[in-house]
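A.B. asks: coords below, sequence missing:
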């Protein structure tokens, strides 16, 4: 059971499932049955699996070679598995394109380019990856996730939603993912420094980084409740409840770091990443 749990976490299958499920959950907001968005959900799952596996597979700078990490040990022992997952993800994403509208495919190009550039050196400047750009790593992750899991379902469904409402919902999703992603910067603080990657955690420290994440999650809760008062109730309770759960996890994580007892991988992959699946299920059931 423990080996299976490690495989699900470190192989990126869990986070890819969260991305696919959240995409379907967002489509449910627009009144589109999950079955009609199955192609897009499969595309997002496969593309996420490929991109995240690529990031783990590529031998990067210091942050990818932190010795002693449980994650590092597992990845080093399963490089063939990661290679296979990249291939499966790419093939699956390619096949899924046949069931997705052309407009959606075109809308996927910008976040797709950012995702690939996140792991591969695409910048002329020092042959850098996008995540080597100071302060770019976490905001880029949040924006890409919001564009893919919230924006693409709107394009695919063709729902008649005003640009203002769409921007509001994408903004909420961005802040939600940002709140969940910042603790990963804290976890990777030392390894990012070794790799020359400057993140918010590296500038402000652990406690302030958790504080910012809590503020982001709190803003999402208030925004969702405000939407309800304004008559824009798309998934307001699912969003608010998932963000409240995030607040609890963030507070627990901050206390663990303050006590010099950093949480383990289960906190990040099972807790924070798991909240993505929780929000998706709440949206689908709402």
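C.D. replies: On my side now, so go ahead. These numbers were taken from a predicted model, which means no experiment stands behind them. Numbers count the residues shown, from 1 in each chain.
A.B. asks: alpha carbons only for contacts and neighbour counts from here, please
C.D. replies: Fine.
A.B. asks: now do the helices in the stretch 51-200 of the chain.
C.D. replies: Along the stretch 51-200 of the chain, the segments classed as helices by DSSP state H, counting those that start in this stretch run 70-77, 79-96, 102-119, 137-146, 152-157, 163-187, 189-194, 200-204.
A.B. asks: what would these look like in a markdown table with mean neighbour count and distance to residue 250?
C.D. replies: Below are these laid out as a markdown table (neighbours: other C-alpha atoms under 10 Å; distance: least, C-alpha to C-alpha, whole Å):
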| stretch | mean neighbour count | distance to residue 250 |
| --- | --- | --- |
| helix 70-77 | 14 | 21 |
| helix 79-96 | 18 | 30 |
| helix 102-119 | 16 | 25 |
| helix 137-146 | 21 | 16 |
| helix 152-157 | 22 | 28 |
| helix 163-187 | 20 | 8 |
| helix 189-194 | 18 | 17 |
| helix 200-204 | 17 | 14 |
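A.B. asks: then this one, side by side with the first:
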């Protein structure tokens, strides 16, 4: 028997694409975005972010978003043919291991930071919403329904949880009142930014949501009207500049909204997965980088 001939190494472009797929579809990039938005809030007050809190938010985001991918009931849903869904189906064992590891890290970081204990009740309700967002609760019409399936609710749930995690938790961690005017302004503009970005993903899922009976804004209003709704949210965010910030910081808060507007306006269901996983989520990373450059 002749010795087996080793397979030729993968071209550099293919290796880079596999690495990019792993970062995007394992929710690592999204977790970086969550960390970046929280860090931007700390930078607003000129305070260094807590390493434990930052690590907790990164790990918790990684845990919650990958949990959605490995839930057993997901196996019975329509498989879809997008690159993202194909990657997730092919890497479920690895995603399960990553989910368990991220959950363990998040739990360990929480238990070792005494400053997080007073936030248990507040953080707990955010964790509960996040868990129930995709968790099957009621079986109707032959399929499981979760919170996200309630008509028009999912974009508001996403915006609320992300704004609360990246604005209210840093404020409470630093001993600031969650209802103080400056904190409420930061929360409102973050809520409106995430709401607009969530509408982009509703546009992506337009056909799937119609097939599954999930009522979303594109299904109710149409894609065009949904884009105008998102632009209105971004305009509201642009007008909510906190009092007392420097001109450079104000520009850093507003300019990424223009990128978000462009991403929203050109969003189509037929766009490749990278448009959503890399570019749309990347708006949040750009927001952090802009603020970091403005205050450094």
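C.D. replies: Perfect, I can see it now. Only a predicted model underlies this, so the values are computations on that prediction, with no experimental measurement involved.
A.B. asks: thinking again about what came up before, quick one: closest of the helices of the stretch 51-200 of structure 1 to residue 31 of structure 1.
C.D. replies: Ranking these by their distance to residue 31 of structure 1 (criterion: C-alpha to C-alpha) puts helix 152-157 first, at 8.7 Å.
A.B. asks: and that closest one, what other elements does it pack with?
C.D. replies: Counting contacts by 3 or more C-alpha pairs under 8 Å, 6 or more residues apart in numbering; DSSP states H and E, helix 152-157 of structure 1 is packed against helix 13-29, helix 102-119.
A.B. asks: and of these, who's closest to residue 131 of structure 1?
C.D. replies: Comparing these by C-alpha to C-alpha, helix 102-119 comes nearest, at 5.2 Å.
A.B. asks: who are the neighbours in contact with residue 259 of structure 2?
C.D. replies: By C-alpha atoms under 8 Å, 6 or more residues apart in numbering, the residues touching residue 259 of structure 2 are residue 283.
A.B. asks: what helix or strand does it sit in?
C.D. replies: Residue 259 of structure 2 is part of helix 247-265 when elements are defined by DSSP states H and E.
A.B. asks: how much space between the alignment partner in structure 1 of residue 126 of structure 2 and residue 152 of structure 1?
C.D. replies: If you follow residue 126 of structure 2 across to structure 1 using TM-score structural alignment, you land on residue 111. Note on residue 111 of structure 1: its distance to residue 152 of structure 1, by C-alpha to C-alpha, to the nearest Å, is 10 Å.
A.B. asks: how far does stretch 173-182 of structure 2 sit from its chain's centre?
C.D. replies: Here stretch 173-182 of structure 2 is found 23 Å from its chain centre; the criterion is C-alpha atoms, centre = their mean, to the nearest Å.
A.B. asks: if we can go back for a sec, next, the angle helix 28-44 makes with the helix holding residue 259 of structure 2.
C.D. replies: 150 degrees (axes from the mean of the first three to the mean of the last three C-alpha atoms, to 10 degrees).
A.B. asks: and residue 131 of structure 1, what pairs with it in structure 2?
C.D. replies: Superposed on structure 2 with TM-score structural alignment, residue 131 of structure 1 falls opposite residue 148.
A.B. asks: am I right that that match is in contact with residue 131?
C.D. replies: No: using C-alpha atoms under 8 Å, residue 148 of structure 2 makes no contact with residue 131, being 10.8 Å away.
A.B. asks: still on that earlier bit, and the nearest residue to the match of residue 126 of structure 2 once chain neighbours are set aside, how far is that from residue 282 of structure 1?
C.D. replies: Spatially, and ignoring its direct neighbours in sequence, residue 111 of structure 1 is nearest to residue 144 (5.4 Å; C-alpha to C-alpha, 6 or more residues apart in numbering). For residue 144 of structure 1, the distance to residue 282 of structure 1 equals 22 Å [C-alpha to C-alpha].
A.B. asks: same deal with residue 177 of structure 1?
C.D. replies: 16 Å.
A.B. asks: residues near residue 52 of structure 1, how many?
C.D. replies: Using other C-alpha atoms under 10 Å, residue 52 of structure 1 has 24 neighbouring residues.
A.B. asks: hmm, I was thinking of residue 270 of structure 1
C.D. replies: Residues lying near residue 270 of structure 1 (other C-alpha under 10 Å) number 16.
A.B. asks: please tell me how far the alignment partner in structure 2 of it sits from residue 271 of structure 2.
C.D. replies: When structure 2 is aligned by TM-score structural alignment, residue 270 of structure 1 is paired with residue 278. Per C-alpha to C-alpha, residue 278 of structure 2 is found 12 Å from residue 271 of structure 2.
A.B. asks: please apply the same query to residue 158 of structure 2.
C.D. replies: In terms of C-alpha to C-alpha, residue 158 of structure 2 sits 22 Å off from residue 271 of structure 2.
A.B. asks: need the counterpart of the residue nearest to residue 111 of structure 1 in structure 2.
C.D. replies: That one, residue 144 of structure 1, aligns with residue 161 by TM-score structural alignment.
A.B. asks: state the distance from residue 114 of structure 1 to residue 186 of structure 1.
C.D. replies: 22 Å.
A.B. asks: now residue 138 of structure 1
C.D. replies: From residue 138 of structure 1 to residue 186 of structure 1 the distance is 11 Å (C-alpha to C-alpha).
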